[in-house]
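Chemist: The following comprises the amino acid sequence and a computationally predicted model.
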Amino acid sequence: MEDSIGLGHRRLSIVDLTDAGHQPMTNEDRSLWLVFNGEVYNYVELRQELVDRGHRFTSHTDTEVIIHLYEEEGERCVERLRGMFAFVLWDSRRGRLFAARDRLGIKPFHYYVDRTRFICASEVKALLEAPGVPRQADYAGLADCLFAGFPQSDRTAFSGIRQLPPGFSLIADRNGIRVRKYWDVEYQYNFTRSHAETVDELEHLLDDAVRVHCRSDARLGCHLSGGLDSSTVTGFASRHRPAMKTFSIRFEGGGSWYDETAFAKVMALSAKAQYHEAVPNGEDLANVLPGLLWHMEMPLPNPGGFSYYTVSRLAAEHVKVTLTGHGGDEVFAGYSAQFQTAFGTRPFPAGDAEPVPRIGRLTRAARFGARLAALGVAGTARRIKQRVRRELQTPEDLWISLHCARPPSQNSLLSRRLLTQLNGYSPIDDYISAFRSAPTDQMLDRCLYH
C-alpha cells in the first residue's frame, strides 16, 4: 500500500521457487512495484542484456526482468516480452499505473473504473468484492455470448467491468485512462523461398518456441490428445525435457471418432514419456459444471471446457506446468470453416465428417416435419429458396454463418425483456471487425487473423 495505491498478488511459483520471487516486487529504490501473472519466456536473454547494461538482480525470476526492462525502455518494454502475461506496474515517480496484456490474450486482465477509482484483477470475482462495484449483468455481453460464444470488444458478461484487449497496454493516472495497441500481426510474404526452406524454418520456429516454453523450475508435462497439435508439441518438448509425463482423456462410447488415445499412447511411447489417462463420464460433467462456470465467469461456449478442465485436473496431480497444442488450428488452418470461407470448399472428405447419432437424425426429421406442418408446402419452398440464396453470400456473411447463432433481433429463443434491454444492439459489427481489419488481402490469412 502507498497513498491511494494498493497491489496484491497470489503467487504460482514457476521460475525461481525461492522467497526472492514473491510479489509485489520492487526495484532497488522502491520507486517501482510490480504484480505479474504469467511467464516471460525470453527472460534469460533479456536478463543478460540488462546485466550487461549495469542492472543488478536479487532474484532469478522473469518478474524482476520486467521491472528493470521498464527502467530502460518505459512502457515500450512490453514490446520486448515474449510470453503470456498480464501485469500492473506502479511508477511512483511519475504517479502512474502501467498495465499490459500479452499479444494473444492468454492471460486475463479485467478492470473497473468510476469517477474515483481504477480497480483491476485477473478475475471478475475479485472486482465484485470491492464495495460499490455493481453485481449486474451486461446484457450486450450476454448477447455476445449467445451469438458468438464469448463477449466482443472489451466487454465482459458483467456491467461496468471491462477487459484489456490482447496486445494492448494501459496507463492510469490523474489524467484518466489511456489504452494503446502495442502489437499486431505483420504479414511478410516470401514467394521465392523453396518448400524445403519453408519446412526447415518452420521446424526451427516450432522447436525454439517449445524450447523456451520448457523453461520452468517446476515439474512440467504435456497435454496429449493424440492429434497433430499436441503430438507435435510433445515431440519437440521431448527434445528438451526427457522423461516427461503426458496427460490424456478418453470418452467411452462413440467409437474411434471420439477416442484418439491409441494415437496418444504411440506418441507418448515415441517421446519416451510416461502416459497418464482419465476417463470422465456424464456424472463427472454434472459434478464439475457449477465449479467450471464459476471459474470461467461466463457461459460455457462448448463442451471443450469440460475436457480441458478434466485433463488439467489429472495433470495437477503430477506436475505444475503443462504444454498444450491449443492455438495450432488457429495458426495452421485446422478448421473447416477457414477453408470453406477462403476457398469455398471443405479441407476434409465428407466421409471423414463427425458421425451424426441416430437420435440426431430423428430429431432433424421431426424438426423438418414440424416446419412443413407450420409453413405449408409453399412456405417450406420459400424457406428452401432462401437457404439456397445464402450460398451467394459475401465472405463475411459466410464466416458469420459458420461460427455464430442468429443475431438477437432474429433469435426467437431470446425473451422480449432481454431484447428490450439490448435496445437494438447487434454484436455483428464487433464480431466481424477483426476479419475486416486484418492487415492482409489474403482471404485465408484474414480467417486466421480473426
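Modeler: Received, thanks. Numbering: from 1, shown residues only.
Chemist: Only C-alpha atoms from now on, for both contacts and neighbour counts.
Modeler: OK.
Chemist: I'd guessed residue 272 sits against residue 243; true?
Modeler: Yes - Residue 272 is within contact range of residue 243, at 6.2 Å (criterion: Cα atoms under 8 Å).
Chemist: The two - which one has more neighbours?
Modeler: Ranked by neighbour count (other Cα atoms under 10 Å), residue 272 and residue 243 place residue 272 first, with 16 against 12.
Chemist: and the residue positioned nearest the centre of the chain, what does it touch?
Modeler: For the chain, residue 106 is the residue whose C-alpha lies nearest the centre (Cα atoms, centre = their mean; 4.7 Å). Residues in contact with residue 106, defined by Cα atoms under 8 Å, 6 or more residues apart in numbering, are 84, 85, 166.
Chemist: Please apply the same query to residue 206.
Modeler: residue 236.
Chemist: now residue 45
Modeler: No contacts exist for residue 45 under Cα under 8 Å, 6+ apart.
Chemist: secondary structure class for it?
Modeler: Here residue 45 is helix, with the state taken from DSSP: H, G, I helix; E, B strand; the rest coil.
Chemist: Next up, a structure to set beside the first:
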Amino acid sequence: MCGFVGVFDLNKVPINLGCLCKMRDMIIHRGPDDEGIYIDHNLGLGFRRLSIIDVELGHQPMTTVDGRYTIVFNGEIYNYVELRTYLVRSGVSFKTESDTEVLLHLFAQKGKDCLSLLNGMFAFAIWDKEKRELFIARDRMGIKPLYYYADHERFIFASEIKAIIADRTIRREPNYPAILDYLSFMYIPGDKTFFKGIHKLMPGHYAIVGENKPLQIEQYWDITFNYAEKTEKQFVEELRSVIDDAVRIHLRSDVPVGCHLSGGLDSSTVTCLAAKHLQKPFKTFSGKFTEDEFYDETKYAKVVSKAANTTYLETVPSKSFFQKSLHKLVWHMDEPCVGPGIIPQYAVCQLAAKNVKVALGGQGGDEIFGGYPRYFFTYEKSTGFTKSINTQQAIEQSLLKKLANKFVFVKGYMKQHGIKTTIEKIRKNLMEHNNGTCSFEDVWRKYSSSFANASSVFSETLRTQLAGYNPDEAFFQFIRKDVTDDIFDKMLYHDMKAYLPGLLQVEDRMSMAVSLESRVPMLDYRIVELAATIPPHMKVKGLEPKYIFKKAIEGIIPNEILHRKDKKGFPTPINVWFEEDKEFVADILLDKNAKQRSLFDDKQIEKLIASSSAYSWALWSMINIEMWFKIFIDEDPRYVDSDGKAREEVARR
C-alpha cells in the first residue's frame, strides 16, 4: 500500500525536481517506509512506499531491464503468485518477489489487456519511454484512489488530491456542483471532486495520454446482471467457495495481518475465515462509544473473537477525540464524503496500526447482497408502480415481519437523527403513501437523500453559484443505465457505482492516515460477478436482507451473529456531542471567515444549532464543507501548517 504522484508536461518542458519531491512528500503518510523518484525529461513520477510484499526489494518506481516501461503502483495484486508462475513459463525473469514486478511485466506483455487478469485493489501508472505515452488504471470497484488534473499543457495525477495541489501553479477553486451533490446525498456520484478541474478516474477505467495523443479514458469492466439458471443450493455452495478463497488470497503478506471486527455479518465472516486459513492467533480491532448502549456493538464482536480465537483489542473514541481529530480527518479525506462513521473508523485504524501493518475488513457486503433497509423500503413503496421479479416474494412476506424490521430501523434512526427529524420523516412518508404518486425513481431519490431540504439553509451567494445545476442528473445516471430490468438490482448497481466508492474513500484515507493497509476481501471481483448472476428472488428471498449470503456463511460464523436483527453500521453519537457543545459547532459555522464566505444563511444555522440533536446530520454536512474551505481554500493557520499539512493540535477559543 503506497502513494504516488506524476507530472507529464505535454509541451515537453523539463520536470521541476523540487516541486515533484514536494508533491510526493505531501502524502508521506501513505508510505513512510521508502521513497523514490523517476524523471524522463518531461515526465516525472514520485512514490512513497508502505512495504508489504517483498519488503527488501520492492522499491518503486520500478523499471524493466530494457528501460522501456516504468511503474508506480498503489495496492495489492492478490493473484500475483499465479500470474508470476504464468509469466515465468512464458520466459520472464524476475529480480524481486514483489507483485509490482509481476504487474510491470504483465503490462509489458499484454498492455491494457492485463487488467482483465488482475485480482486485487490497485491504482497504477506506467510510462512507455518508447511511445512517450502514459497509461493509468484503477481497480474494478474503486478500492484504491486515483485523481487527475488535465489541461493543454500538463497531465498531473496522484493517489490523493493534496499531492496535486501541492503544485502551487494549480488554482484551488471550489467546485460548487460537487458540494451540492455531497449536501444532497453525502457522496458525489461520478467523477467530480470538490476541486474545480480535478477529477477522479472512475472505478473500472483506464486512461492513456501521450505527447501526441490527447487524453483518452475507457471503461474496461462493468457489473452485468445475467441471471444464471441454478438452484439455491448451487448458488450457496459456489458463493461459499468463492468467499473462502477471497479471504485466503487476501491474507498474502510478508508483514503481520489482523482484522477489523464490528460484530456484523461481513467482518465476522472475514475474521472467522481468516482464523481458518491462518491457523494461528491474530489480532482483531473493534470500537464502541459509551454515550448509550445503542452505540456499543462490542458484545457481538467479542462473541466472534472468542469463536475465532483472536486477541481482542478495543478503542473507545470520545467527544474530545472527535473535536481534536476533525480537522485532520477533513485534511486526510481531501473532500467531505459519507457520514460521521469516519470518526470511529479513524480510531479503530489507529488502534490497528499500533499492532499490524495490514487489516482485513468487511466493506462491500451490503451493496453486493442487499443489506440496507432503504432497498426494501424503496422496493415496497415502488412495487405498486413498477413490476418486478420480486413482487411475489413481497406478497408472501408476513406483515408481522415487516413491522418488526421497520421498528428496528426507526428506533436506530431516531437514536442517530433525533426524535423531531424521525417524526418528520415518518409524517412525509405517510403523506406520500396516501397520495400514491411516487415512482420508483422518486422513492429511491428520497431514501438516498441525506439532507432533503438542503436549499433551506443556502445563502444567496451559494444559490447564485449553483444556478442551473440539478444534482438529480448525476444521481440518476446509474439507476437509468440499462444493466437490468429488476429494480432491486438497479439499486444495488447504483450503490456499487456511486455510494460504495465514497465508503471506500473513507476506508482508504482513514487507514492510510496512520500508514495501515486496509483490505476488503468481500469486494473480490469474483464475488461481485457471482452475486450479479443470482436472481433477486434468491438473493433476498422473502425480502430477507442478504438471504443468500447468510445461507452461504451458515456454520462459518456464530449463530448469534448470523441471526442478528439490529443492524447498525457503527453509529456515531454526533447528536449527543453537538448538543453538549454547541459552541464547538458555532465556532466552525459562524466564525468570521464562514460569515464572509456566506455559503449558508446564518439565521438558519443558528436555528439548527439550537436544536442540534434533531439536525445533527445536516450540521455534520455543513461543518465538513466549511472545514474543507478553511483547510484547502483559506489555508487557515489554525488548522494547517505553512507546508500545507494538518496541524497536530488546534487551540480552541
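Modeler: Here it is on my side, so go on. Small disclaimer: the values here were computed from a predicted structure and weren't measured.
Chemist: coming back round to it: among the contacts of residue 106 of the first structure, which lie within helices?
Modeler: Among the contacts of residue 106 of the first structure, none falls in helices (DSSP state H).
Chemist: Now neighbour count and distance to residue 8 of the first structure too, for those, in CSV please.
Modeler: Rendered in CSV, the data for those read as follows (neighbours: other Cα atoms under 10 Å; distance: Cα to Cα, whole Å):
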residue, neighbour count, distance to residue 8 of the first structure
84, 18, 20
85, 22, 16
166, 22, 22
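Chemist: List just the nearest of those residues to residue 313 of the first structure.
Modeler: residue 84 (20.9 Å; Cα to Cα).
Chemist: ok, which stretches of the stretch 201-350 of the first structure are helices?
Modeler: 228-240, 261-270, 282-296, 304-316, 328-332, 336-343 (DSSP state H, counting those that start in this stretch).
Chemist: tell me the contacts of residue 335 of the first structure?
Modeler: Residue 335 of the first structure neighbours (Cα under 8 Å, 6+ apart): residue 329.
Chemist: residue in the second structure matching it?
Modeler: Aligning on TM-score structural alignment places residue 335 of the first structure opposite residue 372 in the second structure.
Chemist: before we move on, what about residue 245 of the first structure?
Modeler: Match for residue 245 of the first structure (TM-score structural alignment): residue 283.
Chemist: Count the residues that sit near its match.
Modeler: For residue 283 of the second structure, using other Cα under 10 Å, the count is 21.
Chemist: which one is it nearest to, not counting chain neighbours?
Modeler: residue 311 (4.6 Å; Cα to Cα, 6 or more residues apart in numbering).
Chemist: Can you tell me what that neighbour aligns to in the first structure?
Modeler: In the first structure, residue 311 of the second structure lands on residue 274 (TM-score structural alignment).
Chemist: same check, this time on residue 204 of the second structure
Modeler: Per TM-score structural alignment, residue 204 of the second structure is aligned with residue 167.
Chemist: Might one say that its match is in contact with residue 183?
Modeler: Yes - using Cα under 8 Å as the test, residue 167 of the first structure is close enough to residue 183 to be in contact (5.2 Å).
Chemist: Quickly list what's touching both of these two.
Modeler: Joint contacts of residue 167 of the first structure and residue 183 (Cα under 8 Å, 6+ apart) are residue 103.
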